[in-house]
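[1] Got a predicted structure plus its sequence, pasted below:
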Amino acid sequence: MRLVFALSIALTFAVPARAGVEVQEITSPGGIDAWLVEERSIPFVALELRFKGGGSLDAPGKRGATALMTHLLEEGAGDRDARAFARAAEGLAASFKFRISDDNISVSAKFLTENRDEAVALLRDALGNPRFDTDAIERVRAQVLSGIRSDLKDPDAIAGRTFDAMVFGDHPYGSNHDGTEHSVAALTRDDLAAAHRGAIARDRLFISAVGDISADELGQMLDILLGDLPENGAPMAASVTPSFSGGVHVTDFETPQSVVLFGQPGIGLDHPDFFPAYIIDTVLGGSGQESRLMREVREKRGLTYGVYTYTVDKDHADYMAGSVASANDRVAEAIAVIQDEWQKMRDRGITEQELEDAKTYLTGAYPLRFDGNGPIARIMANMQASDMQIDYIANRNDRINAVTLDEVNRVARELLDPKRLTFVVVGQPAGLSN
């Protein structure tokens, strides 16, 4: 109980909110690179690992294998079955979380300094020597299948699945990385072992650590934790050009409220016009209550509780997207307003006041993300996985503030494409059809 209490205190109070963090680049004696923020005030470390590839690594006919494998990493490893592994982590007051996305497997670990060696040994087993016991496979498979079946009745999930299939086709992005009922039911232990070999490898690994650990200590720890992993994993997925045909595409589903996803081609973080595009998105629909779409669709017309836009920067594709939900008899009007605002933004751009408000919103909110060891470690790992430079944290707000009105409005004319703005509607919308 003492250790659990100590960890809860560390999770709550470690590293006050700030963006002025000092990031070190380190290389272990064994050649493993990492980013480190040393914070000695609390005897606690947050460690983040990113293995690039994620669900897009699934072999043909094995959709869902990488996801199921990831869910099983804490279900027994080395000499410990699932229950023994959980007891060992609890006894050390250590926390391990394994997540999967289209592009990454994320590992989040938190542990106290006094238990560091034991916690690292436990995580080392989970990453390098998972058991894939039959009972654990069947238990987790049943959970995944239950989620897949539930999504078949969820209009939000149906919209996401339909949108992805339309935009990305046969590419792995075009289907859910959890797989289908058929594909998941057919997966064998050998399939999971193959997915593990393909995904958990050093050639796709990014690491960050924040807390009570020095550069030398971190290097030695990483060699112990990761030094025996395979050097190379499975080939990465190919790049894909998103297909946005424009117009409105309706999937009939009995519900009083239609769910809508919409999108068009976009640009990624590595594009020289990313920050002007980021401001465009913020003004259009990315700033919550202050955005144009929220004002026009919700406040003026009462068509929805919320409408949002966001930029999507995947490893193999970039696009702009958004979402809204509205009553079946009013969703056509909501879509028409969104289309109109998209056209206005392209033709007229934004005002000087909107630019200043967007800069204030984006730069003021940024330091609030740095509210503890764990969030800082996650931000740094995501930065590395996105090929961002180590000085991004320090200069990000300066780059936003340097954007001019002429730049934003030029990018609005070049980027926004009302003819390719594509809507997927799930529901029974009045006045809309394919």
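    Cool, the structure landed. Numbering: from 1, shown residues only.
[2] hey, let's count contacts and neighbours off CA atoms from now on
    Fine.
[3] start to end distance for stretch 409-421?
    Chord length of stretch 409-421, first to last residue, is 19 Å (Cα to Cα, to the nearest Å).
[4] one more structure, for comparison:
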Amino acid sequence: MSDRRAPRQTFVGAGLFALALSACTLLSAPAHAADAAKPANGLQSLAELDGKAPSRRQLNVQNWKTAEGARVLFVEAHELPMFDLRLTFAAGSSQDAGTEGLATLTNAMLNEGVAGKDVTAIAQGFEGLGADFGNGAYRDMAVASLRSLSAADKRQPALKLFADVVGKPTFPEDSLKRIKNQMLAGFEYDKQNPAKLGANALSSKLYGTHPYAFPSDGNAKSIPGITQAQLRAFHAKAYAAGNAVIALVGDLSRSEAEAIAAQVSAALPKGPALPAPAQPSEPKPGITHIDYASKQTHLMLAELGIDRNDPDWAALSLGNQILGGGAFGTRLMSEVREKRGLTYGVYSSFTPMQVRGPFTINLQTRAELSEGTLKLVQDLLADYLKTGPTQQELDDAKRELAGSFPLSTASNASIVGQLGAIGFYNLPLTWLEDFMQQSQALTVEQVKTAMNKHLAADKLVIVTVGPKVPQKPLPPPTEKPADQPLGVPEH
């Protein structure tokens, strides 16, 4: 759950990822409307690019720590009279400590009440100032964001309200009952959602007893028993200043940014950063089938991937883009949809997190072709690991990355998301440029080596969701499949 209009961690490579966060797979991660800076000399025609990658915004990232220990990352951007503020806490479901759904419920309750204001008054307060509040909770992190006009008469009251909401929520009982009921209704809906059933089973099989194994939203047994006292205790520990990264982008001077960061940090509980979860153990490969009445079968394949600081991330990101991380033209899409018409879409992704996140392949196909389609996908992965990408595939992927890379800094909202992730995962301030340079320098052999280092075709954990029906042989590959395409998403 809980993506209450918060900007997703949009990370180049990861988020050309889901965002992946994503992803109704193993990680949950929507962006605000873009507010691109207006260039001094506008592009009049695509022909002006003349084969070159579009120019991208150069970021001067400033950083410091508040007196309470929060890390701050700041980029001045005076093109628009507004600013974006994003707080990122190590307060995701990996910190639930056995009370599943506690992190999500705590985050969902932030803007339900503060001293003297209920949820309606809080919403009206932000709206009356032209400000926008967002929040969300995921596996690793929880976030709270504010977008506001930068003029002092709007900025200051918006910041005061934001600081109260994030730092001093009251967790009112009536709101707690309402949100619990909403979550319980969601669990009932999930029983009719084969993709959700499969994703939850895949997480469990892949991670066992590790915190990443459990749904971030909790379940119908855990949510009803969570109390106000538990919410307050979790907030005091996980929303502490020492556990926070403050990202700021917008029409602010350094002194104004320092004042904002100090105000927000001082409003938070006092406390240190929380440790990351332990690394997960290797799972046992195998196939789990969930019976579900349908004309189609969901196929979900996974194995443990990498953590966010792995030095092979650039090579893996580009390698996955060629395998199944893009749209049309990937190995998987070409062979499974375009040549055989077996699915509407097939996608692969790495989701690096604080510790080893998942590598996944997802698709759905006609039930009577599910076994053959699954074997085809497994064979395609095995062949790709054996042969690696072609030089042409690598060149095309580099060109595509260079063309889409400017989107990572096209708006203040996208930049503040990047800064939050850089701070949260303790990446270098130059990470965006470093990633681009590393990606463009990669060779075919380096990509192949990295993919084989971290993936193996015989280590897949597989979950299928659909009916048990007699199987039919797959149609042969052709440039014009007779059925085009199968496996249109049902949910």
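    Nice, I can see it. These numbers come from a predicted model, not from an experiment.
[5] so what number do they get for TM-score?
    Once superposed, chain against chain, the TM-score is 0.92 (TM-score structural alignment, normalised by the length of the first structure); 422 aligned residues with a Cα RMSD of 2.0 Å.
[6] thought Leu202 of the second structure was touching Val463?
    Yes. In this structure Leu202 of the second structure lies within contact range of Val463 using Cα atoms under 8 Å: 6.0 Å.
[7] what residues do these two have in common as contacts?
    Here Leu202 of the second structure and Val463 share the contacting residues 300-301, scored by Cα atoms under 8 Å, 6 or more residues apart in numbering.
[8] which residue ranges form the helices in the stretch 101-250 of the first structure?
    Remark: helices assigned in the stretch 101-250 of the first structure by DSSP state H, counting those that start in this stretch are 116-128, 134-151, 155-168, 181-186, 189-199, 215-226.
[9] Same check on the stretch 301-434 of the first structure?
    Ranges of helices in the stretch 301-434 of the first structure, per DSSP H, counting those that start in this stretch, are 331-348, 352-365, 373-385, 392-401, 405-415.
[10] repeat for the stretch 1-150 of the second structure
    Along the stretch 1-150 of the second structure, the stretches classed as helices by DSSP H, counting those that start in this stretch are 102-108, 119-128.
[11] which one of those helices lies closest to Arg232 of the second structure?
    Arg232 of the second structure sits nearest to helix 102-108 of all these, at 8.1 Å, using Cα to Cα.
[12] out of the helices of the stretch 301-434 of the first structure, deepest packed?
    Ranked by mean neighbour count under mean count of other Cα atoms under 10 Å, the helices of the stretch 301-434 of the first structure are led by helix 373-385, which reaches a mean of 22.
[13] Using CSV, lay out the helices of the stretch 101-250 of the first structure together with mean neighbour count and distance to Val21 of the first structure.
    Compiled in CSV, the helices of the stretch 101-250 of the first structure are given as follows (neighbours: other Cα atoms under 10 Å; distance: least, Cα to Cα, whole Å):
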stretch, mean neighbour count, distance to Val21 of the first structure
helix 116-128, 20, 23
helix 134-151, 15, 39
helix 155-168, 20, 37
helix 181-186, 15, 43
helix 189-199, 20, 31
helix 215-226, 18, 15
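[14] which part of the first structure lines up with stretch 412-419 of the second structure?
    Aligning stretch 412-419 of the second structure against the first structure (TM-score structural alignment) gives residues 373-380.
[15] Show me what Ser204 of the second structure aligns to in the first structure.
    In the first structure, Ser204 of the second structure lines up with Ala165, judged by TM-score structural alignment.
[16] Surely that match is in contact with Ala159?
    No. When contacts are counted by Cα under 8 Å, Ala165 of the first structure is not listed as touching Ala159 (9.9 Å).
[17] any idea how far Ala142 of the second structure is from Gly167 of the second structure?
    In terms of Cα to Cα, Gly167 of the second structure sits 14 Å off from Ala142 of the second structure.
[18] Likewise for Pro211 of the second structure?
    15 Å.
[19] what about these two, which has more around it?
    Ala142 (27 against 24; other Cα atoms under 10 Å).
[20] wait, what's in contact with that one?
    Neighbouring residues of Ala142 of the second structure by Cα under 8 Å, 6+ apart: 88-92, 103, 107, 135-136.
[21] mapped onto the first structure, which of those hold?
    Contacts from the contacts of Ala142 of the second structure that recur in the first structure, judged by both residues aligned by TM-score structural alignment, their matches' Cα atoms under 8 Å, are 88-92, 107, 135-136.
[22] show me what contacts the residue nearest to Pro375 of the first structure when sequence neighbours are not counted?
    Among residues not flanking Pro375 of the first structure along the chain, Arg369 sits closest, at 6.8 Å (Cα to Cα, 6 or more residues apart in numbering). For Arg369 of the first structure, the contact set (Cα under 8 Å, 6+ apart) comprises 17-19, 375-376.
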